[in-house]
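> 3D model of this:
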Amino acid sequence: MEACYPDKKATECHPIFIIGAPRTGSTLLYQLLTNNTEVIYISNFVNLFHRNLFAGFVLNGLLLKGHRRIHNSFSSDFGNTLKSGWNAPSESGNFWYNWLSKTNDYEENNNISQKKINRLQKLFNRVMALYERPIVFKNLNNSQRLPLISKIDPQSKIIWIKRDHVYNAQSIILARQKYNVSPNEIWSVHPKGLSPDDCSNEFELVANQIKLIEEKIREDLKLFPEENTLTINYENLEDMLPDILQFCGIKLDSLNMLRPHIKTKNSQRLSSEDWNRLQIEIQSLSLPQ
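Predicted coordinates:
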């Protein structure tokens, strides 16, 4: 399929990456930014063609009458939006795992070949040139891949979404409970240096997971121009939405359409005993807000 579309002149667009720890509101942000706005994204339909992403975008335009349309997907099952339809935004883990390891995301920063980097550069540029719009990616494993992303496109834009650490940790604990994750097993993003054997309990494991993810993000953001990075808080998402849209090159006339879908909420859902234990673990790490 790619051969049918010759190389165009270099696009002026650059990819946008949403990163952060699990359960910070990243999926909601992804859904907001891609709902009938001036960006492109991997939909559930396009993700069917994760081995040939360019073909997926071309077919999406032909069969779904253009990529820019309202998906109205503002709910998910821990990031999974399949129930919201084919045009809902996908995390597309399959696409990234076609290129990268499923186990050591941080090692790929040094081990991926220049040939793969060149191919990813070409793919991203072709897709963006096809629509003349930036592409938004949301896959939280990319929080550990920023050095690699800087090699693919050093002008990439990075949005780091954070959440109050105690509520963030609580949400991860609840997800672990839903999926019956063993107390000595890491769920979701595996940051470098995190070992369940070094943690005395599940609360300590989750607190350190957040800590290590954020430490690596904070360090790796230095690889990008300061004006290409934006740090936001889940709790202030509605207030920051105009700044986020401008950062992504999205027209502010989308504000009134998107704002009603922002429903952020922090509330205690664990037992008082577990809540207190979690607070103690988070406070012991002195995490910067």
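> hey, let's count contacts and neighbours off CA atoms from now on
Will do.
> which residue ranges form the strands in the stretch 51-200 of the chain?
Using DSSP state E, counting those that start in this stretch, the strands of the stretch 51-200 of the chain run over 135-138, 157-162.
> ok now the last one, how far from the chain's centre?
On the basis of Cα atoms, centre = their mean, to the nearest Å, strand 157-162 sits 8 Å off its chain's mean C-alpha point.
> could you say what helices and strands that strand packs with?
Other helices and strands packing on strand 157-162, by 3 or more Cα pairs under 8 Å, 6 or more residues apart in numbering; DSSP states H and E, are strand 16-19, strand 229-233.
> and what of the shortest one?
For strand 135-138, the packing partners by 3+ Cα pairs under 8 Å, 6+ apart come out as strand 16-19, helix 26-34, strand 40-41, helix 114-131.
> Using JSON lines, please lay out those together with distance to Ile250 and mean neighbour count.
Below are these laid out as JSON lines (distance: least, Cα to Cα, whole Å; neighbours: other Cα atoms under 10 Å):
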{"stretch": "strand 16-19", "distance to Ile250": "12", "mean neighbour count": "23"}
{"stretch": "helix 26-34", "distance to Ile250": "8", "mean neighbour count": "23"}
{"stretch": "strand 40-41", "distance to Ile250": "11", "mean neighbour count": "28"}
{"stretch": "helix 114-131", "distance to Ile250": "14", "mean neighbour count": "17"}
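> For Asp243, find the nearest of the ones you listed.
Closest to Asp243 of the helices and strands packed on strand 135-138, according to Cα to Cα: helix 26-34, at 11.9 Å.
> Run the angle between the closest one and strand 157-162 for me.
140 degrees (axes from the mean of the first three to the mean of the last three Cα atoms, to 10 degrees).
> tell me which strands and helices helix 26-34 is in contact with?
Helix 26-34 packs on strand 16-19, strand 135-138, going by 3+ Cα pairs under 8 Å, 6+ apart.
> by contact count, what packs against the first one?
Contact partners of strand 16-19 among helices and strands, from 3+ Cα pairs under 8 Å, 6+ apart: helix 26-34, strand 135-138, strand 157-162.
> roughly how far is that strand from the heart of the chain?
On Cα atoms, centre = their mean, the centre of strand 16-19 falls 5 Å from that of its chain.
> And the contacts of it?
Applying Cα atoms under 8 Å, 6 or more residues apart in numbering, the contact partners of strand 16-19 are 26, 30, 134-143, 156-161, 248.
> Proceed likewise with the subsequent sequence, for comparison:
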Amino acid sequence: LNSNFGKSKNHYGPNEFGEFWYKYYSKTHSFKDQNKKSADKLKMEIAAITKIFKKPILLKNVVNSMRIESLSNIFNNSTFIVIGRDKLDNAQSILNARISLHNDKNHQWSVITPSMRNNPSLPFYKDIISQLDDIQLNIECSFKRIGNDKFIFIEYEDLCNNTPKVIKSILQKLNSRGLNLNEKGQIPRQLNFSTGIKVSEPDYELLREEIRKNGKS
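You can find the predicted model right below:
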């Protein structure tokens, strides 16, 4: 089953579960109702899913990278799996999504970060790199505040090129934290690894130069 920028065509396909999270979190990523009752309701909903399927739940939602500390406070046994990817490859993926979904390079898409809200008229190449920097900064700050035992870091390239090894490593780390997970089904030897120039040459150079100016990769 395939997804198109986080969306799929049927109930069994990959899904980022976005509308569910927006019941509890605002567009600025803060918890809507700062009270124990709302937090308990969120815990009950997630617990119900795990009870129905009798399995721990794995959620892939990039917007949750801006909610890490809040989620950690609500779910004491949560673990955050962070996939690092080459920034230029990441930036091109975001640009292609903007073009494919909105036919507009400057249409903000996916995680709307503080820099994007404060500077809505930035040209696309600055806006996208600011977006990626904000997300990375929030992950790093959350890591420092809530600790190493809440995180697992992997590299996108390694996940694609050494898929069984990386998946087994994740399972081992999760099991060392109190879970009891086993492999089920066949793990593919590799996943498609996307890199290189994926946008027009001028746009590629604009993104690359913006990354160089910021001094981050």
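> tm score of chain vs chain?
Here the TM-score for the pair of chains, by TM-score structural alignment, normalised by the length of the second structure, is 0.83; 208 aligned residues with a Cα RMSD of 2.4 Å.
> coming back round to it: and of the helices and strands packed on strand 135-138 of the first structure, who's closest to Leu59 of the first structure?
The nearest among those, by Cα to Cα, is helix 114-131 at 12.0 Å.
> so how far is Thr163 of the second structure from the residue lying closest to Ile146 of the second structure once chain neighbours are set aside?
Distances taken as Cα to Cα, 6 or more residues apart in numbering place Glu69 nearest to Ile146 of the second structure, at 7.2 Å, with adjacent residues excluded. Using Cα to Cα, to the nearest Å, Glu69 of the second structure is found at 29 Å from Thr163 of the second structure.
> what do you get for Gln34 of the second structure?
Counting by Cα to Cα - Gln34 of the second structure and Thr163 of the second structure are separated by 40 Å.
> Neighbour count for those two, which is higher?
Thr163 (18 against 10; other Cα atoms under 10 Å).
> what's the closest non-adjacent residue to that one?
Gln190 (5.3 Å).
> what residues are up against the nearest residue to Asn161 of the second structure once chain neighbours are set aside?
Using Cα to Cα, 6+ apart and skipping residues adjacent in sequence, the residue nearest Asn161 of the second structure is Gln190, 5.2 Å away. Residues near Gln190 of the second structure by Cα under 8 Å, 6+ apart: Leu159, Cys160, Asn161, Asn162, Thr163, Pro164.
> hmm, try it at 7 Å
Cys160, Asn161, Asn162, Thr163 (Cα atoms under 7 Å, 6 or more residues apart in numbering).
> from those residues, which ones fall inside helices?
If you go by DSSP state H, those have Cys160, Asn161, Thr163 in helices.
> Would you quantify the distance from the second one to Asn90 of the second structure?
Taking Cα to Cα as the measure, Asn161 of the second structure falls 17 Å from Asn90 of the second structure.
> and if you look at Tyr156 of the second structure?
For Tyr156 of the second structure relative to Asn90 of the second structure (Cα to Cα), the value is 10 Å.
> and these two? which has more neighbours close in?
Shown here are Tyr156 of the second structure and Asn90; by other Cα under 10 Å, Tyr156 has more neighbours (19 against 16).
> Verify the stated contact: the more buried one with Asp86.
No - in this structure, Tyr156 of the second structure is not within contact of Asp86 by Cα atoms under 7 Å, at 8.2 Å.
> Tell me which stretches of the second structure form helices.
18-22, 36-53, 68-74, 87-102, 114-118, 124-146, 156-161, 163-175, 201-214.
> Which one, of these, ends up nearest to Phe5 of the second structure?
Among those, the nearest to Phe5 of the second structure by Cα to Cα is helix 87-102 (6.7 Å).
> What range does that closest one cover in the first structure?
Counting by TM-score structural alignment, helix 87-102 of the second structure falls onto residues 165-180 of the first structure.
> Can you pull up the most central residue in the second structure?
Val62 (2.4 Å; Cα atoms, centre = their mean).
> any idea what Gly193 of the first structure aligns with in the second structure?
Per TM-score structural alignment, Gly193 of the first structure is aligned with Ser115.
> what sits against Ser150 of the first structure?
Leu223, Phe224.
> Aligned counterpart of it in the second structure, please.
By TM-score structural alignment, Ser150 of the first structure lines up with Ser72.
> Equivalent analysis for Phe95 of the first structure, please.
Checking TM-score structural alignment: Phe95 of the first structure goes with Phe20.
> Distance of that match relative to Val111 of the second structure?
Following Cα to Cα, the distance that separates Phe20 of the second structure from Val111 of the second structure is 15 Å.
> List the contacts of the corresponding residue of the second structure for Asn80 of the first structure.
With TM-score structural alignment as the criterion, the equivalent of Asn80 of the first structure in the second structure is Lys7. Counting by Cα under 7 Å, 6+ apart, Lys7 of the second structure touches Pro14, Asn15.
> May I see the helices of the second structure arranged in TSV, with distance to Ser194 of the second structure as well?
As requested, the helices of the second structure are exported to TSV (distance: least, Cα to Cα, whole Å):
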stretch	distance to Ser194 of the second structure
helix 18-22	25
helix 36-53	33
helix 68-74	27
helix 87-102	8
helix 114-118	26
helix 124-146	18
helix 156-161	9
helix 163-175	14
helix 201-214	15
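> Those: which one's closest to His11 of the second structure?
Among these, helix 18-22 sits nearest to His11 of the second structure (Cα to Cα), with 13.8 Å.
> residues of that closest one that come out buried?
Buried residues in helix 18-22 of the second structure, defined by neighbour count with 16 or more other Cα atoms under 10 Å: Trp21.
> from the middle of its chain, how far away would that helix be?
Distance of helix 18-22 of the second structure from the chain centroid (Cα atoms, centre = their mean) equals 14 Å.
> Mean distance between it and the first structure after superposition?
In the superposition with the first structure, the average deviation recorded for helix 18-22 of the second structure is 1.6 Å (mean Cα distance after the TM-score superposition for the first structure).
> Contact partners for the residue mapped onto Ser194 of the second structure from the first structure?
Aligned counterpart of Ser194 of the second structure in the first structure: Lys265 (TM-score structural alignment). Residues near Lys265 of the first structure by Cα under 7 Å, 6+ apart: none.
> Appreciated, that's everything.
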